[in-house]
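Novice: sequence first, predicted model second:
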Amino acid sequence: MLLRRLTFLAAFGAPLAFAPVAGAGTYEVYSCWAGSDTFRNPAANGSAWAKRSDPGERFSAFDQCGASDNGFGVISVSGYQAPNGAFGELSFTAPAGTRIERVRFWRTAWSYGSGSGGESQRNYLYTLADGAVTGRGDIFDGSSDVPPGMAGSEDVAYHGLIPANVLDYDVSSSTPASVTYRVGCGFAAGCPTGDSRTNFAAGVKIYGAITTLRDSSDPEESVAPTGLLAAGTHRGVEPVRVSAAGDNSGIKRLAVYADEATSPVGVVDFERNRDKCAWWQAVPCQNVTDVDVQVDTRRVSDGTHRFVVRAYDAAENVRAFVSEPVTVKNGTDAKPDSFGTPVPARGPVNGTPASDRAILTATFARNHRAALRLAFRRRAVVAGRLVDEAGAPIAGAQVGVAARSVAGGGPDAPVGTATTGPDGRFRTPLGARGPSRVLVISYFSHVGDDAPTATRELRLSVAAGVRLAPHPRHVHNGQAVTFAGSLLGRPLPATGKLIEMQVKIGHRWHTFATTRARGRRGRFRYRYRFMRTYERVTYRFRALARADGAYPWATGASRTVPVRVN
């Protein structure tokens, strides 16, 4: 019941750009639907926020992130008056060694009651920093109604991550240790918890949140004098062992540089590894021990070098270790520009301006939705838009389109690309042939990235193609007609595909027999003898192939064919 009541009706809206990229010394924590289309929060996790319900059961905190277009929040419940001082709240606490600079909410909040001023009976809605009202954010003291649209909207397009729902709570001037969104009663006469207009008299639902944290400490690092850093002459690929690296926000990346070079000769990057960096947690990355960074010494000239080993924390703070002189000798033919496998690099940027926090939208052009049903051999067109975190279009970017079958699963197979125009928009037609499939639209901010920056999934259902012809088309009672046909979509199951023979009686189709389409051409036949038709009647028949798990096509039927009897 709670889930049903909290799922508001959605109206289609434009996507909202996420917060500006965190600068050096800061990192961001993604909650609920924020970051759910990237590696930063793929499961729409909202666990970084603590949820506190009222012990008197007048306010209930909930977390339904990842379920339909819900979020996490607080609502007034029970239908009874809430006493003065009762409240429920959501709170984010900064980890040790960090402070909060900013929270960007996508939310909807409301409060209904009666009276005005000090005679009010209505719940307040407050954003708090270290438990205090700051003059910023949502400040509704309960003295007047807060209807939908005043603090966010009921529009849940793009999971509610739209401009109408934004609350930008900038607390950089105070950098508190905690931020809270509280819903409660502050009037002596009490406050209502139920309302006929919304069921819940007051509440807040947060679709997504991005919390920016300031980390002022540098990581710690220790490097072992082994491998490349051991005594002697070195050649080929050798490891640099980082014995330990740690920080209060965890380690995001390890990199090795030769001398004063600005490009690394060896990198271990954990940023997109969900097992190492979970950007939906307040402490996103893990500390590491005994990590080998492989260095191809053929990428530096023969001679003596000092290698710089750098550990980066989640906020891009860095600690550097400089080695003793290391002798490299690969031979006179070894040159940095001609030997060795380059360190994995992200490569050129994809689009202008490329962004690691790009927002990708995609729908079918025909219905502007993420799902479409097509007749056999009809074409579909995918359309979308790519913008950066400030909402500016990303032009000239390659957007990939891949597909996988809804029946057999398997890896995504590339089927095409599209290039964004000056306004960030793109369109790409799909081939007319192909079964029902899931389309994966993806954007990589750099052409060498292993994982996409943003993705969208669309579901295309394609009806099975069925042909049917009767012979003869005119018979007398007591005679038989043979229906011959073929199933056009491939592949067919090894045991064939069940075909239903149907006749139309009144306004409804009725199945009177079944047969199977088999063989390389998917042919089927069925012979029917008319035994009880004494007047002249024209029957209408069709063949139907229903969707099932073994056949990757949606339910489809042949055209209607007439047969006259007598």
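Specialist: Arrived safely, thanks for sending.

Novice: only C-alpha atoms for contact and neighbour calcs from this point on.
Specialist: Fine.

Novice: output the contacting helices and strands for the helix or strand encompassing A245.
Specialist: Per DSSP states H and E: A245 is located in strand 237-246. Applying 3 or more C-alpha pairs under 8 Å, 6 or more residues apart in numbering; DSSP states H and E, we find strand 237-246 packed against strand 220-223, strand 288-296.

Novice: list of residues touching the shortest one?
Specialist: This points to strand 220-223. 240-247, 309, 311, 319-321 (C-alpha atoms under 8 Å, 6 or more residues apart in numbering).

Novice: could you dump the helices and strands packed on strand 237-246 to a markdown table with mean neighbour count and distance to F364?
Specialist: Listed next are these as a markdown table, based on neighbours: other C-alpha atoms under 10 Å; distance: least, C-alpha to C-alpha, whole Å:
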| stretch | mean neighbour count | distance to F364 |
| --- | --- | --- |
| strand 220-223 | 19 | 50 |
| strand 288-296 | 19 | 44 |
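
Novice: which one, of those strands, ends up nearest to F200?
Specialist: strand 288-296 (47.2 Å; C-alpha to C-alpha).

Novice: picking that back up, of the contacts of strand 220-223, buried ones?
Specialist: 240-242, 244-247, 309, 311, 319-320 (16 or more other C-alpha atoms under 10 Å).

Novice: for V438, state which of those residues is nearest.
Specialist: Proximity of the buried ones among the contacts of strand 220-223 to V438 (C-alpha to C-alpha) peaks at A311, which lies at 39.9 Å.

Novice: flag every buried residue along stretch 424-437.
Specialist: Buried-residue list, stretch 424-437, by 16+ other C-alpha under 10 Å: 424-428, 434-437.

Novice: out of these, what pair is the most spread apart?
Specialist: Based on C-alpha to C-alpha, the longest span within the buried residues of stretch 424-437 runs between G424 and P435 and measures 29.7 Å.

Novice: double-check that A390 belongs to a helix.
Specialist: No. Counting by DSSP: H, G, I helix; E, B strand; the rest coil, A390 falls outside a helix, being coil.

Novice: ok, residues contacting the helix or strand that the strand holding A245 is followed by?
Specialist: As assigned by DSSP H and E, the chain's next helix or strand after strand 237-246 is strand 251-258. For strand 251-258, contacts defined as C-alpha under 8 Å, 6+ apart pick out 219, 240, 245, 263-271, 277, 285-288, 293, 295, 300, 305-314, 316.

Novice: and the comparison structure, right after this:
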Amino acid sequence: MKVDNTAPAAVPLAVEGGEGWRSRDGFNLLWANQPEPDRAPITAATYRLCRVGAGECSTGTLGGEGVSEIPDLTVPAPGEWEARMWRTDAAGNVQPENASLPVRLRYDPEPPKIGFEGQNPADPTRVSVAVSDPISGVAGGGIELSRAGSGIWQALPTALESESHLVTRIEDATLPAGEYELRADASDRAGNLATTTERTDGQPERLTLPLRATTSLAAGLLERHKIAKTVRRHGKRHKVKHTVTELLPSRTVDFGTGVRFQGSLSDGGGGPVAGATVLVFSHPPEEEETQVATLTTGAEGGFEYAEKAKRSSNLRFVYQGTATSLPTEAHAEVLVHGGSTLKVSKAHVLNGQSVVFSGKVEGSPRPAAGKLVELQVLLAEEWSTFETTRTDPGGEWSIRYPFKRSCGKELFIFRPDVPGEASWPLLPGTGPRVKVHVRGRPCPG
């Protein structure tokens, strides 16, 4: 005869599939009965369900020799519940104090409530969707955009704020103008999904782009030149010269020339936008674009930027917009001729003597092998190249030239020519002229 008067001890309790939220009411509670040959076998399990944070509880018992699970246990209502379990053996020993540690049973059958909120005139590109889920809480969601009638939806970057709002921004500066439909979805922690195309008042969510006010930016290079105009005075015709100022999209200048860019920023109605920030970016050939200035528009919406022209470049003037106004930009191009300084070691020489021409190429970056320089002489009113060289890394160059065929007195005029090259960010150009007087024997005959 065997005697057992000890109640079964507590054993760890687990929920099949984990203790996370689920949308179906049905939980399998599992445990393991350790072999105890000297004890009465397990014949029943009792469980207690209690709503978390409340005193609502219910109890049930499942019998069966060696029982090790409570299958498809349902909770009384949606929400978060705690379950404990204790066992009874064949000798009738049972002790509720030997209950297992609690496990959580989380059940939420309802999808979140969701609806688009009205646009804020002070921040029109912000789209907000009100979401709520009182049981398991909102897990996340997304907002999509579609050109009206296209049937093609584009997912927008969406953030969940304070578990109560899905928020995105519409890039109205890059999307084509027109009417757009919006769609939002939200899921809770139990995996329930809700989708809507409506506002919280039940009306369809549609927006007309652009959402912000349009702006316009004009920019160019300032050029002043004189023109002649014929006028009549006292019955006679006179030619009068006056200065005309033009704003050009592109201008070609010599190296080192001071250039001025001017522009203006206006709203959609043509009115000036004062106190706005305009960024200036420069993009020379074969180089990365970099920001070179930050400007502020004046009372009439105007701005100005000046620089010394040292390389060809495309300049981009950018107004980045505000929460209520669209960004805009304009371009202007300055093309710069390369050049070189020039000096000669002697201005007067005898035939048979040599001079040294030297100079420094203006502008950078120069080709790795040095910048090509041509030395030219003026013959019969045409420039002719007679020597070439390349600069050193610092841009300097020199050429020694002997005069061997001069007779009598001769005057020669020289200049440097700087041709274009693929890795040279400047246009072809020339340098200053120098004169060399050469005296030789009397010319024959």
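Specialist: Structure's in. What do you need? These figures come from a predicted structure and were not determined experimentally.

Novice: just give the TM-score of the two.
Specialist: After superposition, the two chains reach a TM-score (TM-score structural alignment, normalised by the length of the second structure) of 0.52; 274 aligned residues with a C-alpha RMSD of 4.1 Å.

Novice: just to revisit the earlier point, now the contacts of strand 251-258 of the first structure: which count as buried?
Specialist: 219, 240, 245, 264-271, 277, 285-288, 293, 295, 300, 305-314, 316.

Novice: what about the strands in the stretch 201-350 of the second structure?
Specialist: Secondary structure of the stretch 201-350 of the second structure (DSSP state E, counting those that start in this stretch): strands located at 206-209, 215-233, 236-248, 250-254, 258-267, 277-283, 290-296, 302-308, 313-319, 328-337, 339-340, 343-344, 348-350.

Novice: which one of the buried ones among the contacts of strand 220-223 of the first structure is nearest to F140 of the first structure?
Specialist: D247 (39.0 Å).

Novice: quickly note the distance from that closest one to Y312 of the first structure.
Specialist: 9 Å (C-alpha to C-alpha, to the nearest Å).

Novice: again with T560 of the first structure
Specialist: For T560 of the first structure, the distance to Y312 of the first structure - C-alpha to C-alpha - is 68 Å.

Novice: ditto for Q294 of the first structure
Specialist: Taken as C-alpha to C-alpha, the span from Q294 of the first structure to Y312 of the first structure is 17 Å.

Novice: cool, and G303 of the first structure?
Specialist: 28 Å.

Novice: surely R52 of the first structure touches G73?
Specialist: No. Using C-alpha atoms under 8 Å, R52 of the first structure is not in contact with G73, being 9.7 Å away.

Novice: those two: which has the busier surroundings?
Specialist: For the pair R52 of the first structure and G73, the greater number of neighbours falls to G73 (29 against 18), based on other C-alpha atoms under 10 Å.

Novice: hang on, that one is in a strand, isn't it?
Specialist: Yes. Applying three-state DSSP, one finds G73 of the first structure inside a strand.

Novice: residues contacting H305 of the first structure?
Specialist: 258-259, 325-328.

Novice: out of those, which is most surrounded?
Specialist: Per-residue neighbour counts (other C-alpha under 10 Å) across those peak at A258, which has 22 neighbours.

Novice: what's the separation between that one and R357 of the first structure?
Specialist: 31 Å.

Novice: repeat for P411 of the first structure
Specialist: Distance, P411 of the first structure to R357 of the first structure, by C-alpha to C-alpha: 25 Å.

Novice: and stretch 528-541 of the first structure, end to end?
Specialist: 12 Å.

Novice: show me what counts as buried in it.
Specialist: 540-541.

Novice: which residues of the second structure does it align to?
Specialist: Mapping stretch 528-541 of the first structure onto the second structure (TM-score structural alignment) gives residues 401-414.

Novice: quickly find the element holding the counterpart of E374 of the second structure in the first structure.
Specialist: Alignment note (TM-score structural alignment): E374 of the second structure maps to E500 of the first structure. Take DSSP H and E as the rule and E500 of the first structure turns out to sit in strand 497-505.

Novice: quick check: next helix or strand after that strand?
Specialist: That would be, after strand 497-505 of the first structure and using DSSP H and E, strand 508-517.

Novice: quick check: buried residues in that following strand?
Specialist: Those would be 516-517, for strand 508-517 of the first structure by 16+ other C-alpha under 10 Å.

Novice: the inter-axis angle of the helix or strand just after it versus strand 497-505?
Specialist: Going down the chain from strand 508-517 of the first structure, the next helix or strand is strand 523-529, by DSSP H and E. Relative orientation of strand 523-529 of the first structure and strand 497-505, computed by axes from the mean of the first three to the mean of the last three C-alpha atoms, to 10 degrees: 40 degrees.

Novice: got a list of what A464 of the first structure touches?
Specialist: By C-alpha under 8 Å, 6+ apart, A464 of the first structure lies in contact with 375-376, 487-489, 545, 553-557.

Novice: ditto for I114 of the second structure
Specialist: 129-132, 185-186, 194-196, 200.

Novice: among these, which are in strands?
Specialist: 129-132, 185-186, 194-196 (DSSP state E).

Novice: tell me how many other residues crowd Y551 of the first structure.
Specialist: 23.

Novice: what about the aligned partner of it in the second structure, which helix or strand?
Specialist: Residue pairing (TM-score structural alignment): Y551 of the first structure is matched to W424 of the second structure. Using DSSP H and E, W424 of the second structure is not contained in any helix or strand.

Novice: who's in contact with W424 of the second structure?
Specialist: Residues in contact with W424 of the second structure (C-alpha under 8 Å, 6+ apart) are 364-367.

Novice: now those residues: which count as buried?
Specialist: Among the contacts of W424 of the second structure, the ones that count as buried (16+ other C-alpha under 10 Å) are 364, 366-367.

Novice: in helices, which of those residues fall?
Specialist: Under the assignment DSSP state H, these contribute nothing to helices.

Novice: my guess is R433 of the first structure contacts R377, does it?
Specialist: Yes. Applying C-alpha under 8 Å as the test, R433 of the first structure and R377 come out as touching, 5.5 Å apart.

Novice: common neighbours of these two, please.
Specialist: Going by C-alpha under 8 Å, 6+ apart, no residue sits against R433 of the first structure while also sitting against R377.

Novice: pretty sure R373 of the first structure is touching A463, no?
Specialist: Yes. Judged on C-alpha under 8 Å, R373 of the first structure makes contact with A463 at a distance of 7.3 Å.

Novice: sounds good, over and out.
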